[in-house]
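**Q** Here is the input, now give the coordinates:
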Amino acid sequence: MELWIPITIAAAFCQNLRSALQKHLKGKLGTTGATFIRFGYGFPFALIYLFFLHEGLGHPFPVPGMDFFIAGAAGGIFQILATFLLVHLFSFRNFAVGTAYSKTEPVQAAIFGLLILGETVTPVALLAILIGVLGVAVISVAHAPLSWRSLSASVMGRPAMIGLSSAAAFGASAASYRFASLSLGGPNFLMQAAFTLAFVTLFQTVVMAAWMRWREPEQLTASLVHWRIAVWVGFVGVLGSAGWITAMTLQKVAYVRALAQIELVFTFLASWFIFRERVSRLDVIGCTMIAGGIVLLLLGR
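**A** Below you'll find the model as predicted:
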């Protein structure tokens, strides 16, 4: 098995756990505060990981160029926007379906991968991605009455537009991170990914803290008050981000983000066991389509 596959699956699990914790804090912090804690409490762990690779394992630091800083900063901004929109989406739909709207990301990641990195995908891989996205579309209407009116409302409604925008921002962020990591050119994929992660999370923390200090100081204060849960959001968030960037250093963005749809399985487990939300027959059909798309992707690359 190629290394990027288990790394991506582990990152998907961490992302699901982080999203669950953020949803729990959404009512206490608000959208901005719940977004900030992912980065503000995450960057110390990113720095610890970086210095562990350097001091503990002896990997030298890479020498970044201007391309790295531009791509890393752009990816950081896109990720802030994407996370903000995803957290805001929790206000409109339940946890499982709200997350599903953002899962059109693989198609959009493939587009941004082509535009930013010049990466293409095979016809079989594209079919696999589309099957997975169709599975997400089935899930997105699973909890609505099955009528053309409800289907149109689900596809064209405000939650869908927010989810699609979040997916686009996540796709642009992923392609930017891969560009930044590859621009380092060494010394190895672990250090490239860790260096990228450390820069990005530090940049995001500074940007968001400055914004909140200016526009929403009460949210900055609240994020400090709820540090006991927030620190776990930061920890699992960095674990997930380290996994994503490492996998995307090894493999094309479109393939990594397509496999990442396995997170939806973890999402439904969280919805069922933690949030006690109903899982319908369409949920199962959608998950089966996603799983089929993932199998086709892994076999048809």
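**Q** rest of the way, CA atoms for contacts and neighbours
**A** OK.
**Q** tell me what the host helix or strand of residue 6 is packed against?
**A** Mapping residue 6 onto the secondary structure by DSSP states H and E places it in helix 4-40. Counting contacts by 3 or more C-alpha pairs under 8 Å, 6 or more residues apart in numbering; DSSP states H and E, the secondary-structure elements packed against helix 4-40 are helix 66-89, helix 189-215, helix 217-225, helix 227-250, helix 253-259, helix 263-273.
**Q** Compare those helices and give me the one nearest residue 57.
**A** helix 189-215 (10.3 Å; C-alpha to C-alpha).
**Q** got a list of what the closest residue to residue 289 other than its chain neighbours touches?
**A** Counting by C-alpha to C-alpha, 6 or more residues apart in numbering, the nearest residue to residue 289 once its immediate chain neighbours are dropped is residue 135, at 4.9 Å. Residue 135 makes contacts with 285, 286, 287, 288, 289, 290, as judged by C-alpha atoms under 8 Å, 6 or more residues apart in numbering.
**Q** one more to put side by side:
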Amino acid sequence: MDTWVILSVAAAAFQTLRFMVQKSLSMGTLSAGGATLARFVYAAPVVILLTALYAVSLGVSVALPDAVFWAYALTGGLAQILATWCVVALFSMRNFAVGITFKKTEVIQTALVGLIVLGDRISGAGLAAILIGLAGVMILSLGAPARGGARGGFADRAALLGLISGGLFAISAVGYRAATLEVASDDPLLRAGLTLCVVTSAQTLGLGLWLRLREPGQISRVWRARQQAIWMGLMGVGGSLCWFTAFTLQNAAYVFAVGQVEVIFSMLASVLFSRERITAREYSGITLLTVSILALVMLG
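**A** Model (predicted):
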């Protein structure tokens, strides 16, 4: 199995665990912005330390990135903040598993953004596999019960947030892939680590300043929630390193498509930890997602 496939699955597993903690924090402990900041602020020091230790162990130094790198990295970082904010807000409207599925339109949107920005192309068979996965996501999303028993479709606010988050995650993924390709190194892990250091640090500073001005007291709450939030940061580090390294090796659309296994992981988490029920419709969606992922693995 190709390395990028293993990394994509591992990233999805880390991300599922992170969103479980993030959902818990956003349900009363922190605002959507505070929960988003916690995801970055507890990850940044770990990323910087790990990347520095890795570079020292290799005995290498990396040239200061150019302006193109910074443009891609910071654009991706801002898009990820906004996308994460949308997902956290979504958790208050949908159950955990369905909340995750709404943002999965990021896959097809990533293919489009990647083509426009980087000229990344996907094969006809790859596109077919992605569309099968997208069909699975739509089956999982359509008709999902909203909180309070109401039925929702693509016209409601939760669906809109999910679609917007998917587009923003697509922009962030392509921005990150472009940034890693600008790093002057042949080592995928070093390129990913350096990019992640820059992005996570910028996100922490930028969002921290925003919350300081717009949500006084929220930063103090993030600190008080550290015993729980630090685990979200660590899961975020693991997931981000896997995502970023996979982006250096493969088209971001393929990486995200395999990463849709996260939906299956979230379903399992819902059953095991949140006691949420999975319907026959959701099982059919899982089946389509599984077919899509297996096809992409074989194509990769």
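**Q** about what we covered before: what's the residue nearest to residue 289 of structure 1 aligned with over in structure 2?
**A** With TM-score structural alignment defining the correspondence, residue 135 of structure 1 maps onto residue 136 in structure 2.
**Q** orientation of the helix or strand hosting its match relative to helix 261-269 in degrees?
**A** Following DSSP H and E, the helix or strand that holds residue 136 of structure 2 is helix 124-141. Between helix 124-141 of structure 2 and helix 261-269, the angle comes out at 30 degrees (axes from the mean of the first three to the mean of the last three C-alpha atoms, to 10 degrees).
**Q** Go through helix 124-141 of structure 2 and flag the buried ones.
**A** Buried residues in helix 124-141 of structure 2, counting neighbours by 16 or more other C-alpha atoms under 10 Å, are found at 126-127, 129-141.
**Q** how many other residues sit next to residue 93 of structure 1?
**A** 17 (other C-alpha atoms under 10 Å).
**Q** right, and it touches residue 158 too?
**A** No. At 10.7 Å, residue 93 of structure 1 does not count as touching residue 158 under the criterion of C-alpha atoms under 8 Å.
**Q** mean distance, the helix holding residue 136 of structure 2 to its aligned residues in structure 1?
**A** Compared with structure 1 after fitting, helix 124-141 of structure 2 deviates on average by 0.6 Å (mean C-alpha distance after the TM-score superposition for structure 1).
**Q** and the gap between residue 173 of structure 1 and residue 82 of structure 1?
**A** Applying C-alpha to C-alpha, to the nearest Å, the value for residue 173 of structure 1 to residue 82 of structure 1 is 8 Å.
**Q** next one: residue 237 of structure 1
**A** 14 Å.
**Q** Going by how many neighbours each has, rank these two and give me the top one.
**A** When neighbours are counted by other C-alpha under 10 Å, residue 237 comes out ahead of the other of residue 237 of structure 1 and residue 82, with 29 against 26.
**Q** can you tell me which residues contact the more buried one?
**A** Contacts for residue 237 of structure 1 were tallied using C-alpha under 8 Å, 6+ apart; they are 14, 15, 18, 38, 39, 42.
**Q** can you redo the residues you listed as JSON lines with distance to residue 186 of structure 1 and neighbour count?
**A** Output for the contacts of residue 237 of structure 1, formatted as JSON lines (distance: C-alpha to C-alpha, whole Å; neighbours: other C-alpha atoms under 10 Å):
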{"residue": "14", "distance to residue 186 of structure 1": "26", "neighbour count": "23"}
{"residue": "15", "distance to residue 186 of structure 1": "26", "neighbour count": "25"}
{"residue": "18", "distance to residue 186 of structure 1": "30", "neighbour count": "23"}
{"residue": "38", "distance to residue 186 of structure 1": "27", "neighbour count": "28"}
{"residue": "39", "distance to residue 186 of structure 1": "25", "neighbour count": "28"}
{"residue": "42", "distance to residue 186 of structure 1": "24", "neighbour count": "27"}
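**Q** Redo those residues as TSV? Include distance to residue 98 of structure 1.
**A** Converted to TSV, these look like this (distance: C-alpha to C-alpha, whole Å):
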residue	distance to residue 98 of structure 1
14	18
15	14
18	15
38	19
39	22
42	24
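**Q** Max pairwise distance over the residues you listed: which two?
**A** Largest separation among the contacts of residue 237 of structure 1 by C-alpha to C-alpha: 14 and 39, giving 14.6 Å.
**Q** What's the average distance for stretch 157-166 of structure 2 when superposed on structure 1?
**A** Stretch 157-166 of structure 2 sits 0.5 Å off on average (mean C-alpha distance after the TM-score superposition for structure 1).
**Q** Other residues contacting that stretch?
**A** Judged by C-alpha under 8 Å, 6+ apart, the contacts made with stretch 157-166 of structure 2 from elsewhere in the structure are 82-84, 86-87, 90, 93-94, 99, 102-107, 109, 153-154.
**Q** repeat that for 7 Å
**A** Outside of stretch 157-166 of structure 2, the residues within contact range by C-alpha atoms under 7 Å, 6 or more residues apart in numbering are 83, 86, 87, 90, 93, 102, 103, 104, 105, 106, 153, 154.
**Q** Kindly report the same for stretch 68-75 of structure 1.
**A** In this structure, residues lying in contact with stretch 68-75 of structure 1 by C-alpha under 7 Å, 6+ apart are 172, 173, 174, 176, 177, 179, 180, 183, 184, 196, 200, 203.
**Q** Filter those down to just the ones in helices.
**A** Secondary-structure check on the contacts of stretch 68-75 of structure 1 using DSSP state H: residues within helices are 172, 173, 174, 176, 177, 179, 180, 183, 196, 200, 203.
**Q** Let me know the closest of those to residue 267 of structure 1.
**A** Distances from residue 267 of structure 1 to these, taken by C-alpha to C-alpha, are shortest for residue 174, at 20.6 Å.
**Q** Could you check how far the equivalent of that closest one over in structure 2 is from residue 165 of structure 2?
**A** In structure 2, the residue equivalent to residue 174 of structure 1 is residue 173, according to TM-score structural alignment. Look at residue 173 of structure 2 and residue 165 of structure 2: by C-alpha to C-alpha, they are 12 Å apart.
**Q** more neighbours, the two?
**A** Remark: of residue 173 of structure 2 and residue 165, residue 173 carries more neighbours, 31 against 27, as counted by other C-alpha under 10 Å.
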